[in-house]
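Undergrad: coordinates only, sequence not included:
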């Protein structure tokens, strides 16, 4: 394997995410992310996520600070937020032992299961996670070699502190399904380049049809005893819903969703 050396809207929204087996479907090698799981009499019925938005909009100062942090973090990375998408949520959470800020953008208000662009930043402004679930590009996916080249170039720029210890684990297609406001679904596809670090943690980059980075995560721990991810999953709406008690617990390899 090659080695690298060199804010919030008030109210309650109810979204029908998809039928079982389609919502949040993800493919890609040995860490396939499952859809919401249903069994028995509930199998095949629509999975409903009841999204409880916070009761007040973020103060202006907090929203402005979040915008500044996003602009600073994304500057020079090639990562972008779609035009017109607003910050709908700013929350303080944990990424294993680190305090992080999760900043979420959406085109139509806070709604789990819909298109979103989310950013996980630590106290220093380091990007620990980014995703842009927006189907805005046409054409074929890059092949494995091209996806790897794009991912490595991106990592050398965005994570120079982390890149030297990484080796490519595998490259495969990765699909995410989101539910639009009219109830239809859209699939956002990319090529996922998964990497393993000398320190035992994982990173990955998902490259879209236009060669842009759709998703990036770093410093992800694997819980071998549980056979599932150990690090929290702030970019994944099904995991957030389970943690908040508005959706079912996702099966492995998703992390266990606990408050």
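TA: All right, it came through fine. Keep in mind that this is a model prediction, so the values were computed, not measured. Numbering: from 1, shown residues only.
Undergrad: going forward, measure contacts between C-alpha atoms and count neighbours the same way
TA: OK.
Undergrad: what does stretch 113-130 rub up against?
TA: 15, 17, 24, 49, 69-70, 72-73, 81-82, 98-107, 131-134, 178-181, 214-219, 234-235, 237-238 (C-alpha atoms under 8 Å, 6 or more residues apart in numbering).
Undergrad: what's the span of stretch 190-210, first residue to last?
TA: 9 Å (C-alpha to C-alpha, to the nearest Å).
Undergrad: and the gap between residue 97 and residue 79?
TA: In terms of C-alpha to C-alpha, residue 97 sits 26 Å off from residue 79.
Undergrad: Those two: which has the busier surroundings?
TA: The residue with more neighbours, out of residue 97 and residue 79, is residue 79; 19 against 7, by other C-alpha atoms under 10 Å.
Undergrad: check contacts around the more buried one.
TA: By C-alpha under 8 Å, 6+ apart, the contact list for residue 79 reads 212-214.
Undergrad: try it again with 10 Å
TA: 73, 130-132, 154, 158, 212-216 (C-alpha atoms under 10 Å, 6 or more residues apart in numbering).
Undergrad: Now tabulate those in JSON lines and tack on distance to residue 197, neighbour count and secondary structure.
TA: Output for the contacts of residue 79, formatted as JSON lines (distance: C-alpha to C-alpha, whole Å; neighbours: other C-alpha atoms under 10 Å; DSSP: H, G, I helix; E, B strand; the rest coil):
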{"residue": "73", "distance to residue 197": "23", "neighbour count": "18", "secondary structure": "helix"}
{"residue": "130", "distance to residue 197": "19", "neighbour count": "26", "secondary structure": "strand"}
{"residue": "131", "distance to residue 197": "21", "neighbour count": "23", "secondary structure": "strand"}
{"residue": "132", "distance to residue 197": "24", "neighbour count": "22", "secondary structure": "strand"}
{"residue": "154", "distance to residue 197": "16", "neighbour count": "20", "secondary structure": "helix"}
{"residue": "158", "distance to residue 197": "16", "neighbour count": "20", "secondary structure": "helix"}
{"residue": "212", "distance to residue 197": "23", "neighbour count": "18", "secondary structure": "coil"}
{"residue": "213", "distance to residue 197": "20", "neighbour count": "25", "secondary structure": "strand"}
{"residue": "214", "distance to residue 197": "21", "neighbour count": "25", "secondary structure": "strand"}
{"residue": "215", "distance to residue 197": "18", "neighbour count": "23", "secondary structure": "strand"}
{"residue": "216", "distance to residue 197": "15", "neighbour count": "25", "secondary structure": "strand"}
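Undergrad: Check it against this one:
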């Protein structure tokens, strides 16, 4: 089981919401400790398989997901290209039991290419879940499969451009507890986004589970322990 270490740091420039739960700012020592704690865990191995080459960790932070502790790790390009919120990144959330709660792979290359068919996306999703979330396979029921867009900011000198990364989303409901999971397959036929155990409040309709993998939510709430 990963152990979360208390790192002492002064976090500046953050408008943390009241009741958001403790956060941990990045430090070189802390990153090494967290990496060591997670290494060898199945979740860490799976996440490493999807993390692009040439990335470095920029944030390691203890977070809370529906009241349970987890670890948010954010990686960005070594060369700094399109860094910061809204830009290129690979992020993971792993809970304190070592379970992969989700990851996001925001890569501009996914803005082009042909989408997988619903059948291809379903097959890719099931194969992925077999490795990343085998405990869900017996209770998940596919709700729908359809294209899904994710925004990405890229810079060209002093100018910024908004790209749209489109993947084929396989959305599934857990018949045991009513929670939601999904796998989004990119144009490269690999998983672009994975999230599990999402709690949805029916009335009024909104997502209850924190959105640690979504930069728009991080920017809006100020919960990321780094000022870019």
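TA: Right, received. Where do you want to start? Not measured: the values here are computed from a predicted model.
Undergrad: quick one: TM-score?
TA: With the length set by TM-score structural alignment, normalised by the length of structure 2, the two chains reach a TM-score of 0.77; 196 aligned residues with a C-alpha RMSD of 2.7 Å.
Undergrad: Relative to residue 159 of structure 2, how far out is the spatially most central residue of structure 2?
TA: Central residue of structure 2 (C-alpha atoms, centre = their mean): residue 103, 3.1 Å from the mean position. Separation of residue 103 of structure 2 from residue 159 of structure 2 (C-alpha to C-alpha): 28 Å.
Undergrad: can you check residue 113 of structure 2 too?
TA: Computed as C-alpha to C-alpha, the residue 113 of structure 2 to residue 159 of structure 2 distance reads 24 Å.
Undergrad: Looking only at neighbour counts, state which of these two leads.
TA: A direct count of neighbours by other C-alpha under 10 Å for residue 113 of structure 2 and residue 159 places residue 113 higher, at 11 against 7.
Undergrad: Which position in structure 1 pairs with that one?
TA: Taking TM-score structural alignment, residue 113 of structure 2 has residue 139 as its aligned residue in structure 1.
Undergrad: tally of neighbours for residue 182 of structure 2?
TA: Residue crowding around residue 182 of structure 2 was assessed by other C-alpha under 10 Å; the count is 23.
Undergrad: Can you say which helix or strand has it in it?
TA: Using DSSP states H and E, the element containing residue 182 of structure 2 is strand 180-185.
Undergrad: and what of residue 164 of structure 2?
TA: Per DSSP H and E: residue 164 of structure 2 is located in strand 159-174.
Undergrad: just to revisit the earlier point, which helices and strands does the strand holding residue 182 of structure 2 pack with?
TA: Contacts defined by 3 or more C-alpha pairs under 10 Å, 6 or more residues apart in numbering; DSSP states H and E place strand 180-185 of structure 2 against strand 100-106, helix 118-132, strand 140-156, strand 159-174, strand 191-198.
Undergrad: most neighbours per residue, which of these?
TA: strand 100-106 (a mean of 24; mean count of other C-alpha atoms under 10 Å).
Undergrad: Give me the mean distance between that one and structure 1.
TA: Following superposition, strand 100-106 of structure 2 is found to deviate from structure 1 by 0.5 Å on average (mean C-alpha distance after the TM-score superposition for structure 1).
Undergrad: Give me the nearest residue to residue 194 of structure 1, chain neighbours excluded.
TA: residue 204 (4.3 Å; C-alpha to C-alpha, 6 or more residues apart in numbering).
Undergrad: Any figure for the gap between the one you found and residue 70 of structure 1?
TA: Applying C-alpha to C-alpha, the value for residue 204 of structure 1 to residue 70 of structure 1 is 20 Å.
Undergrad: And for residue 224 of structure 1?
TA: In terms of C-alpha to C-alpha, residue 224 of structure 1 sits 34 Å off from residue 70 of structure 1.
Undergrad: What of residue 113 of structure 1?
TA: From residue 113 of structure 1 over to residue 70 of structure 1 the distance is 22 Å, taken as C-alpha to C-alpha.
Undergrad: Looking at these two, which is more packed in?
TA: residue 113 (25 against 20).
Undergrad: and stretch 130-150 of structure 2, how far from the chain's centre?
TA: Centroid separation between stretch 130-150 of structure 2 and its chain, computed with C-alpha atoms, centre = their mean, to the nearest Å, is 15 Å.
Undergrad: try stretch 33-51 of structure 2
TA: Relative to its parent chain, stretch 33-51 of structure 2 has a centroid offset of 14 Å by C-alpha atoms, centre = their mean.
Undergrad: Any idea how far apart the tips of that stretch sit?
TA: Termini of stretch 33-51 of structure 2 sit 19 Å apart (C-alpha to C-alpha).
Undergrad: What of stretch 107-127 of structure 1?
TA: 22 Å.
Undergrad: And that stretch, what's buried?
TA: Buried residues in stretch 107-127 of structure 1, counted by 16 or more other C-alpha atoms under 10 Å: 107-122, 127.
Undergrad: I'd like to know which of those are part of strands.
TA: Judged by DSSP state E, these include 117-122, 127 as members of strands.
Undergrad: For those residues, give me a markdown table that also has distance to residue 62 of structure 1.
TA: Below are these laid out as a markdown table (distance: C-alpha to C-alpha, whole Å):
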| residue | distance to residue 62 of structure 1 |
| --- | --- |
| 117 | 18 |
| 118 | 16 |
| 119 | 15 |
| 120 | 16 |
| 121 | 15 |
| 122 | 16 |
| 127 | 19 |
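Undergrad: now, the most widely separated pair of the residues you listed?
TA: 117 and 122 (17.0 Å; C-alpha to C-alpha).
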